[in-house]
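Asker: mind looking at a prediction? Sequence and model below.
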Amino acid sequence: MSLEIPSPQVRVAVAADAQAACNVLRRSIAECCEVDHKNDRAILDAWLGNKTPQMVESWFVSPTNFSVVAELDGAVAGVALLTGAGKLALCYVLPEARGQGLGKAMLARVEEQVLCWGVKALQLHSTATGQGFFASRGYTDAGKVRSPYGVETVFFWKQLDASGDAGADATKRKRFCNCNSA
C-alpha cells in the first residue's frame, strides 16, 4: 500500500490569507534560504522587513497584483505573487511542504494568468535556493543581479507565448481562459 500525498489546492489569495501567507514567507526565507542570507542578521532583517501581515494584505488587495496561495489539508502552505508587469515577485512554500508540488502548481496558475493578460513572457529574480526549481520549469538564466537587501539573485525569464503572435492564438486562449474565476 502506498502513502498518497495530498495534491495542493491553489486558489486566488484574499485579504484574510495575509497572516498565514506572511508566516509562509518569513519561515521559507529564514529556514530554506540560508545559502542566500548566510544567517547574516542584517541581510535577513532587510529581506524580512516588509514581510508583515499588513504589507502582505496590501499586496493581495492591490488591483495591479495577482496573488495565489497553495493549501495542503486546508492550511496555507505556499504563496505566489505576480505583478501586472508580468514579474513573479514571490513564490515561497513552507519548509515542511517542499517537494510536494506546491511551487509547480502555483507557478502553473501564475503562468496561466500571464497568458490571460496577454503578456508574452514572465520574469523573476530567483534566490540561489530557487534557481534549480525555475531552471527545471523551463526558465532561462539571464545572469546575476544583486537584490536591494543584499542577496545575489538570478534573473530568469520564460517565453510563454510560443507563437510570438498575439493574434488568433491569444484570442483562443482568452476565450477559454479561467483568469477571472477565483
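Answerer: On my side now, so go ahead.

Asker: going forward, measure contacts between C-alpha atoms and count neighbours the same way
Answerer: OK.

Asker: now the residue nearest to the spatial centre of the chain: closest residue in space, sequence neighbours ignored.
Answerer: The centre of the chain sits closest to Cys91, judged by Cα atoms, centre = their mean, with a distance of 2.5 Å. Leaving aside its sequence neighbours, Cys91 sits nearest to Ala80 (Cα to Cα, 6 or more residues apart in numbering; 4.2 Å).

Asker: want to compare, so here's the second one:
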Amino acid sequence: MTIAIRTAEPDDAKDACDVLRRSISECCEDDHRHDAEVLAAWLGNKTPENVRCWFGAQANHSMVAIVDDRLAGVAVMTRQGRIVLFYVAPESRHIGAGKAMLQALETQARNWGLASLQVTSTLTARCFYARNGYIEGATAKTSYGAEGVLFSKRLVASYPQKPACRCNLAAG
C-alpha cells in the first residue's frame, strides 16, 4: 500500500466530492445521528462544482491523499490557519492517510509562518485530532446543526517576542 499527499487539482473535484459525501454519510453517524435534516444540510454544498471552487480559491490550500492510485482523502486549510475541510474515505481510515494529510497541512502552515492551526472537529474525528497533538476547546453547533469540537495546535515552540517598550527613555 502506498500513500501519497499532493496539492488538490480541479480534476480531483468529482472524486473528492464522492469521498466527502461517503465519509460524512458512512463515518460520521455519531454526528448526524441519521437525522435527515442535519445530513441534508451537511451534504448540501458538497457538489463537484463547489469542491472545484474551494480547490481553486487563492485563500485556500487544498490537498488530497492518494492511496494505491485512488483518491482517499481531502483537506482544505485557509491562509489564516483554519482547517475547514478534512475527510477520509471510509475504506481508508486507520491506515495513516489522514495523519499524513494532517502533517502536510501543518508543514504548509509553518511555511506560511503561521504559529497555530484551528479546526472545528466532528465528534467522530475528536480522538484523531487529540492523538495528533491538538488541544480540545469548547463545543459549538456547526452551521448544519450538529455538535462540533474546537481544537487548536501550536506549531511553533514559542511566539516571537515583541521588542521592549522604550517609552521611559524618551521621557528623560
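Answerer: It's in. Predicted, not measured: the structure shown is a model, and the values here were computed from it.

Asker: TM between them?
Answerer: After superposition, the two chains reach a TM-score of 0.92 (TM-score structural alignment, normalised by the length of the second structure), with 162 aligned residues with a Cα RMSD of 1.2 Å.

Asker: for the host helix or strand of the residue nearest to the centre of the first structure, buried residues please.
Answerer: Using DSSP states H and E, Cys91 of the first structure sits within strand 87-93. Applying a neighbour-count criterion of 16 or more other Cα atoms under 10 Å, one finds Lys87, Leu88, Leu90, Cys91, Tyr92, Val93 buried in strand 87-93 of the first structure.

Asker: got these as JSON lines, with distance to Cys116 of the first structure columns?
Answerer: Listed next are these as JSON lines, based on distance: Cα to Cα, whole Å:
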{"residue": "Lys87", "distance to Cys116 of the first structure": "14"}
{"residue": "Leu88", "distance to Cys116 of the first structure": "15"}
{"residue": "Leu90", "distance to Cys116 of the first structure": "19"}
{"residue": "Cys91", "distance to Cys116 of the first structure": "19"}
{"residue": "Tyr92", "distance to Cys116 of the first structure": "23"}
{"residue": "Val93", "distance to Cys116 of the first structure": "25"}
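
Asker: distance from the strand holding Cys91 of the first structure to the middle of the chain?
Answerer: Centre-to-centre, strand 87-93 of the first structure and its host chain are 3 Å apart (Cα atoms, centre = their mean, to the nearest Å).

Asker: that one corresponds to what range in the second structure?
Answerer: Per the alignment by TM-score structural alignment, strand 87-93 of the first structure matches residues 82-88 in the second structure.

Asker: do stretch 60-72 of the first structure as well
Answerer: Using TM-score structural alignment, stretch 60-72 of the first structure pairs with 55-67 in the second structure.

Asker: longest helix in the first structure, by residue count?
Answerer: In the first structure, with assignment by DSSP state H, the single longest helix is helix 102-117.

Asker: strand 87-93 and that one, what's the angle between them?
Answerer: 160 degrees (axes from the mean of the first three to the mean of the last three Cα atoms, to 10 degrees).

Asker: buried residues in helix 102-117 of the first structure, which are they?
Answerer: For helix 102-117 of the first structure, the buried set under the neighbour-count rule, 16+ other Cα under 10 Å, comprises 102-107, 109-117.

Asker: same for it, what does it pack against?
Answerer: With contacts taken as 3 or more Cα pairs under 8 Å, 6 or more residues apart in numbering; DSSP states H and E, helix 102-117 of the first structure sits against strand 9-12, strand 65-72, strand 75-83, strand 87-93, strand 121-126, helix 168-176.

Asker: give me the helices and strands touching the second one, please.
Answerer: It stands for strand 65-72 of the first structure. strand 9-12, helix 53-61, strand 75-83, helix 102-117.

Asker: one more pass at 6 Å, please.
Answerer: Packing partners of strand 65-72 of the first structure (3 or more Cα pairs under 6 Å, 6 or more residues apart in numbering; DSSP states H and E): strand 9-12, strand 75-83.
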